[in-house]
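Trainee: quick one, what's the 3D model for this:
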Amino acid sequence: MSSISRTELLQAFDRLLQPERFKDYGPNGLQVEGRPEITRIVSGVTASRALIDAAIAARADAIFVHHGLFWRGQDGRVTGWMKQRLQRLLAHDINLFAYHLPLDAHPELGNNAQLGRVLGLQADARFGEQDVGFAAPASFASGQALADHVAAALGRAVTLAQPDEARPIRRVAWCTGGAQGYFESAIAAGADAFITGEISEPQAHLARETGTVFIAAGHHATERYGAPAVAAHVAQQLGLAHEFIEIDNPA
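Mentor: Modelled structure (predicted):
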């Protein structure tokens, strides 16, 4: 097993994910500086205390996640949960790397590409703000048939807003996580159905009024594939050890 410098690992992630292309609400890249040499990476969806503790137990030198320490509109003070997470990372000298929109958008290893792989959808177009959303041809007899397929693939129940049970699904758009705001862009892109992680009150009405199926399959459940795909790819390139640690999340 080899080791590389923190700077080399950051450069490898940046080359792959190109964070400079995106306007994001939080910093992409190295969020917490740890030890200078890295041998073992742990990947996960969110830099929660549970993931940090699991990474400590796994003797990780670096953690790679989609959701880092910083969220939109967050209080900047280092108190409470933020202090507890930082305290653990700093005490064990663990580097934290986080990529939000760049990880959603990568055409092969990102969250949307990997969700498409899991669902058997081959994207042929992009849509939405910063082209993060994906779209693909499909063949499902109804919105319910698509929802059943998504539920089986992800191993969890989904929420279905289905305006017309008899309408076949010939084109599906998707954007992982909290992308319910992309619904109108998906409709404009010609989708018969839109899949994301969450649903808010307006989307059920839009589904009924536009005749477009809306499926909410879970924020965590739709975004659990990109981080391990990217981390495994980079770790293999650089000769590092990698482990994906799943922290269950019903959201």
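
Trainee: could you use CA atoms for every contact and neighbour count after this?
Mentor: Fine.

Trainee: for the residue nearest to residue 150 when sequence neighbours are not counted, which residues are in contact?
Mentor: Ranked by CA to CA, 6 or more residues apart in numbering and with sequence neighbours excluded, the top spatial neighbour of residue 150 is residue 119, at 6.6 Å. Under the criterion of CA atoms under 8 Å, 6 or more residues apart in numbering, the neighbours of residue 119 are 149-150, 153.

Trainee: and what of residue 39?
Mentor: Residues counted as contacts of residue 39 (CA under 8 Å, 6+ apart) are 1-4, 60-61, 240-241.

Trainee: where does residue 112 land in three-state SS?
Mentor: Reducing the assignment to helix, strand or coil with DSSP: H, G, I helix; E, B strand; the rest coil, the entry for residue 112 is helix.

Trainee: another sequence for comparison is provided below:
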Amino acid sequence: MTIELSALVKRADHYLNAAKIADYCPNGLQVEGRGHVRKIISGVTASQELIDAAVAAEADLILVHHGYFWKGENPCVVGMKQRRLKTLLRHDISLLAYHLPLDVHPLVGNNVQLAERLGIAVEGPLEPENSRNVALVGSLPEALSAAEFVARVASVLGREPLLVDGQKPIRRVGWCTGGGQGYIDQAIAAGVDLYLTGEASEQTFHSARENGISFIAAGHHATERYGVQALGDYLAREFNIEHVFTDCPNPI
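Mentor: Below you'll find the model as predicted:
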């Protein structure tokens, strides 16, 4: 089966409510390739490695969380950017990217998909007054030690996370996939036992330690692998086309 590119993009844009979410990059179709889609390759970031994998797999469209054209970046098409775009255009492959819309979606979003795998029951946004609701708060069905919970995270994500152990049982959890370490203050205010994100800043250690909570940095890439997979699977079901997730390992 094949589907028109325009129809697939329209469905994805609508499903993620992309036009109504302010972001740091354009969401949706970033590079236009051939007019029909038979096979989607998804991945976290539109790196050269992922593009080359899509070429080898004879994919028509690449679906990612981290695409191109970020605010503040050099707009010139030179170097790495030129090589990536040249490969896409030479092989007539489209690039479809969703950043914050894929973080916050209630079904296929990175945050809810990670919670499902870690056994966290979602209660709601960490910041109810924030219209983007990027970070979430929830609870575990039973209290775990920080060591027990970090072992679960390591098993699910396939990598050893960084842990600051607050030395108390973990029941209430706040989290934000990717580079969400800045939400730790809101997590502390919400009364969580543990805050989990992808990355850590130097001051994150002190915030967690001095406020008596545990903190886990589980990897930006590792925590954001699941939303794009879920979105790719949704589009594949909707249009009866092929979808393959390709994980290009990244230790960050």
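
Trainee: which residue in the second structure lines up with the residue nearest to residue 150 of the first structure?
Mentor: Taking TM-score structural alignment, the alignment pairs residue 119 of the first structure with residue 118 from the second structure.

Trainee: residue in the first structure paired with residue 135 of the second structure?
Mentor: With TM-score structural alignment defining the correspondence, residue 135 of the second structure maps onto residue 133 in the first structure.

Trainee: residues near its match, how many?
Mentor: Summarising burial for residue 133 of the first structure: neighbours were counted as other CA atoms under 10 Å, giving 25.

Trainee: give me the distance between it and residue 230 of the first structure.
Mentor: When CA to CA, to the nearest Å is applied, the distance between residue 133 of the first structure and residue 230 of the first structure equals 18 Å.

Trainee: got it, and residue 74 of the first structure?
Mentor: As it turns out, when the distance is counted by CA to CA, residue 74 of the first structure lies 27 Å from residue 230 of the first structure.

Trainee: and those two? which has more neighbours close in?
Mentor: Comparing residue 74 of the first structure with residue 230 by other CA under 10 Å, the one with more neighbours is residue 230, at 23 against 9.

Trainee: next up, the contacts around the residue nearest to the spatial centre of the first structure.
Mentor: Taking CA atoms, centre = their mean, the centroid of the first structure lies closest to residue 223, which sits 3.3 Å from it. Taking CA under 8 Å, 6+ apart as the criterion, residue 223 of the first structure is in contact with 45, 111-112, 115, 176-177.

Trainee: now do 7 Å
Mentor: By CA atoms under 7 Å, 6 or more residues apart in numbering, residue 223 of the first structure lies in contact with 45, 111, 176-177.

Trainee: now, those that are in helices?
Mentor: With DSSP state H as the criterion, helices contain residue 111 from among the contacts of residue 223 of the first structure.

Trainee: now the contacts of residue 223 of the first structure as CSV including neighbour count?
Mentor: Supplementary listing: the contacts of residue 223 of the first structure in CSV, determined by neighbours: other CA atoms under 10 Å:
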residue, neighbour count
45, 26
111, 31
176, 31
177, 23
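
Trainee: out of the contacts of residue 223 of the first structure, which is nearest to residue 128 of the first structure?
Mentor: Ranked by distance to residue 128 of the first structure (CA to CA), the contacts of residue 223 of the first structure are led by residue 176 at 12.4 Å.

Trainee: is it correct that that closest one is in contact with residue 197?
Mentor: Yes - contact criterion CA atoms under 7 Å: residue 176 of the first structure and residue 197 qualify, at 5.6 Å.

Trainee: what do those two both touch?
Mentor: Taking CA under 7 Å, 6+ apart as the contact criterion, the common neighbours of residue 176 of the first structure and residue 197 are 219, 222.
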